[in-house]
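Asker: I would like to see how this sequence folds:
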Amino acid sequence: MMDEIVKELTLLLMYLTSWKEDVGFAQARRTWKGYPFETINKLTDEELISGSQRSKSVYLTDEGVKLAEQLGKKYLNEEIKL
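Answerer: Reported below is the predicted structural model:
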């Protein structure tokens, strides 16, 4: 249970500290991945984030953004849209 909470809060923090970056004809949310590798790997495996293992930053997937916004409601009791 605690692992799930850590994973959710990490995703929420990644979302809250993300920025928009142009990727071709669209924009994507990019964030630093300065969190425990085990948690980063779980988020990657669940396709909530994506990016190179060599890179210091990752992209939040559309699903990751949606879940992070829901987690804002769950943990902060407010709707968050960046």
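
Asker: can we go C-alpha only for contacts and neighbour counts from here?
Answerer: Fine.

Asker: How about V6: what's its closest non-neighbour residue?
Answerer: Excluding its sequence neighbours, the residue lying closest to V6 (CA to CA, 6 or more residues apart in numbering) is T39, at 7.7 Å.

Asker: List the contacts of that neighbour.
Answerer: Applying CA atoms under 8 Å, 6 or more residues apart in numbering to T39 gives the contacts V6, K7, T10.

Asker: Let's compare: structure for the following, please.
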Amino acid sequence: MKDQIDELTLLLLYLTSFTDDYGLGKDQRSWKGYPFKSLNELNENKYIIGSKRAKSVHLTEDGIKQAQGLMKKYNIVDDK
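Answerer: Take a look at the predicted model:
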């Protein structure tokens, strides 16, 4: 069940993400209002990056690709 929670947490991070233009480029970010255990696991797997003090995280390229694969797995249409 833990793996499914981590998958769904990543999927929710992706679906609620926004593009942040910080001057040197654009970044995909999401607010981190999810269980810290799952966020820590996603960080260890290099799907997200963020400090423990920040209120948001950055989705990595691998994280975005994984989330897009999960959308197909769970039959969710991307309307972004």
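
Asker: TM-score for these two?
Answerer: Once superposed, chain against chain, the TM-score is 0.91 (TM-score structural alignment, normalised by the length of the second structure); 80 aligned residues with a CA RMSD of 1.4 Å.

Asker: hang on, the earlier thing: ranking the contacts of T39 of the first structure by neighbours, who comes first?
Answerer: Taking other CA atoms under 10 Å as the neighbour criterion, T10 ranks highest of these with 20 neighbours.

Asker: ok, and it, which helix or strand is that part of?
Answerer: helix 2-16 (DSSP states H and E).

Asker: And that helix, what does it pack against?
Answerer: Secondary-structure packing of helix 2-16 of the first structure (3 or more CA pairs under 8 Å, 6 or more residues apart in numbering; DSSP states H and E): strand 26-32, helix 37-45, helix 62-76.

Asker: Tell me which of the ones you listed lies nearest to S55 of the first structure.
Answerer: Nearest of these to S55 of the first structure, taken as CA to CA: strand 26-32 at 9.1 Å.

Asker: helices or strands up against the closest one?
Answerer: helix 2-16, strand 19-23, strand 57-60.

Asker: what comes up buried for the first one?
Answerer: Read it as helix 2-16 of the first structure. By neighbour count on 16 or more other CA atoms under 10 Å, the buried set for helix 2-16 of the first structure is K7, E8, L9, T10, L11, L12, M14, Y15, L16.

Asker: center of the first structure, which residue is that?
Answerer: L11 (4.0 Å; CA atoms, centre = their mean).

Asker: Confirm for me that that residue is in contact with A68.
Answerer: Yes. Counting by CA atoms under 8 Å, A68 is a contact partner of L11 of the first structure at 6.1 Å.
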